[in-house]
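Undergrad: Show me how the following folds:
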Amino acid sequence: MRILVLMIISCFVWANSLEFDTLTSEFSQSVRSKNKTITYTGKLVANSKYGAFWHYKKPVEKLIYFNIGRITIIEPSLEQAIITDIKDTPDLRQILKNATETNKDRFECDIDGVHYTLRVRSGVPAQINYTDKLGNNVTILLKNAKKNQPIDEKLLEPQIPANYDILSE
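TA: You can find the predicted model right below:
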């Protein structure tokens, strides 16, 4: 019995508190370059097995789907979709999976030469900071984030309107 209790406790101690089955959140993403800052807002839906969907609502609508090995970007204002294989772009699932705790409520990881710092509140990701390969400082704030709530997995499947131009790389 004692061994079973120790095994259960060790699973909680060694488990990455950033792991999730599903994650939903509103977000704001600020990208700062040398002279300018642009802020995007929208909604995130992610499933640890199937992928993630970032619905950018402002300043311009854009739908970005991260599925296993592939990114689909739908741009309604241009009536186009871009489909490409994931090359050097980690998705949120990969960042959270690789992050290790550096102190209370702070995690860090390095993926493909980019250093990510994550802040957590009550076991849920709240902020992600990094400098991209172009030198832009990026801050993503997750608001009203919820882990392991039921989601409609159809939200993770790109729906490209028939009249859109499709660009593949």
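Undergrad: CA only for contacts and neighbour counts going forward, please
TA: Fine.
Undergrad: Strands of this structure, start to end?
TA: Per DSSP state E, the chain carries strands over the ranges 22-32, 37-47, 51-58, 62-67, 70-75, 80-85, 100-103, 106-111, 114-121, 124-131, 137-147, 165-168.
Undergrad: any chance of the ones you listed in JSON lines, with distance to Leu6 too?
TA: JSON lines is the format used below for these (distance: least, CA to CA, whole Å):
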{"stretch": "strand 22-32", "distance to Leu6": "27"}
{"stretch": "strand 37-47", "distance to Leu6": "30"}
{"stretch": "strand 51-58", "distance to Leu6": "33"}
{"stretch": "strand 62-67", "distance to Leu6": "37"}
{"stretch": "strand 70-75", "distance to Leu6": "40"}
{"stretch": "strand 80-85", "distance to Leu6": "43"}
{"stretch": "strand 100-103", "distance to Leu6": "22"}
{"stretch": "strand 106-111", "distance to Leu6": "25"}
{"stretch": "strand 114-121", "distance to Leu6": "26"}
{"stretch": "strand 124-131", "distance to Leu6": "25"}
{"stretch": "strand 137-147", "distance to Leu6": "26"}
{"stretch": "strand 165-168", "distance to Leu6": "51"}
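Undergrad: one more, for comparison:
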Amino acid sequence: MRLLSLLLLASSLLSASIELPENFQADFIQTITNTKNKVITYSGKVRFSNETLFKWSYREPTKKEVCSDGLELLVVDHDLEQVSAYRISNGINIAKIVKQAKLHSKNIYVAEYENKQYTIQVDAQQKLHSIAYFDDLDNKVQILFKQMKYGKGNLPAQSMKCNYPIDYDMIQG
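TA: Presented below is the predicted three-dimensional model:
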């Protein structure tokens, strides 16, 4: 599943040499290129807090929110007025990802997690710049982070939740 891979991928930004902040916020551009070289580009904001909480707020081309606490994944598609909830069977083990990441070349790290290889690029300040990998459908996925802001402490819990009207359709996965 692309969303689970995305969350695992975001977790893979960690390594002994890549400093994991207590939280971060950034704009992102996600480019997915399929095996026929068709490209889809998404953009939005991402928030990370407390080693397990992620919130991806997609703005373009569709409005969508993806939130995870490492155990459950919630996908809110505002265009479809639909919410999908999934249990993540093994959770996201950030410690294992951290141990796998190795410096490949200047500012480039490689991590392998659950039989996937992730390429992680950091900027001159060792802040996350981009992540690339191939998903389960052999699509090339690249996420470019802009205006990265590292912070201390946990972000407010309410800011990490997906918000949606109660009349949206609910699907349990």
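Undergrad: do you know which of the strands of structure 1 lies nearest Asp91 of structure 1?
TA: Asp91 of structure 1 lies closest to strand 62-67 among the strands of structure 1, at 6.8 Å (CA to CA).
Undergrad: how far out from the middle of the chain is that closest one?
TA: With CA atoms, centre = their mean, to the nearest Å as the basis, strand 62-67 of structure 1 stands 10 Å off its chain's centre.
Undergrad: What span of structure 2 is it aligned with?
TA: Strand 62-67 of structure 1 corresponds to residues 64-69 of structure 2 when matched by TM-score structural alignment.
Undergrad: Could you find the counterpart of Pro76 of structure 1 in structure 2?
TA: Pro76 of structure 1 maps onto His78 in structure 2, by TM-score structural alignment.
Undergrad: Show residues contacting the match of strand 62-67 of structure 1.
TA: Contacts to stretch 64-69 of structure 2, defined as CA atoms under 8 Å, 6 or more residues apart in numbering, come from residues 3, 7, 52-58, 73-79, 160-162.
Undergrad: who's in contact with the nearest residue to Phe27 of structure 1 once chain neighbours are set aside?
TA: Excluding the flanking residues, the one nearest Phe27 of structure 1 by CA to CA, 6 or more residues apart in numbering is Leu142, at 4.6 Å. Contacts were defined as CA under 8 Å, 6+ apart; by that measure Leu142 of structure 1 touches 25-28, 125-127.
Undergrad: hmm, back to that, of the strands of structure 1, give the one that comes closest to Ile3 of structure 1.
TA: Comparing the strands of structure 1 against Ile3 of structure 1 with CA to CA, the closest turns out to be strand 100-103 (26.2 Å).
Undergrad: Tell me the buried residues in that closest one?
TA: Using 16 or more other CA atoms under 10 Å as the test for burial, strand 100-103 of structure 1 gives 100-101.
Undergrad: what about it, distance to the chain center?
TA: The mean C-alpha position of strand 100-103 of structure 1 is separated from the chain mean by 19 Å, CA atoms, centre = their mean.
Undergrad: how close does it sit to structure 2?
TA: Strand 100-103 of structure 1, aligned to structure 2 and superposed, deviates on average by 2.6 Å (mean CA distance after the TM-score superposition for structure 1).
Undergrad: what stretch of structure 2 lies opposite that strand in the alignment?
TA: Counting by TM-score structural alignment, strand 100-103 of structure 1 corresponds to residues 102-105.
Undergrad: Structure 2: which residue goes with the residue nearest to Phe27 of structure 1?
TA: If you follow Leu142 of structure 1 across to structure 2 using TM-score structural alignment, you land on Phe145.
Undergrad: who's in contact with the nearest residue to Gln149 of structure 1 once chain neighbours are set aside?
TA: Sequence neighbours aside, Thr22 is the residue nearest to Gln149 of structure 1 in space, at 6.2 Å (criterion: CA to CA, 6+ apart). Counting by CA under 8 Å, 6+ apart, Thr22 of structure 1 makes contact with 45-48, 147-151.
Undergrad: PyMOL command to pick out the buried ones of those?
TA: PyMOL command restricting the contacts of Thr22 of structure 1 to the buried ones, with burial defined by 16+ other CA under 10 Å:
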select buried, resi 45+46+47+48+147
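Undergrad: gap between the most centrally placed residue in structure 1 and Glu108 of structure 1?
TA: When CA atoms, centre = their mean is applied to structure 1, the residue found nearest the centroid is Leu92 (2.9 Å). Note on Leu92 of structure 1: its distance to Glu108 of structure 1, by CA to CA, to the nearest Å, is 13 Å.
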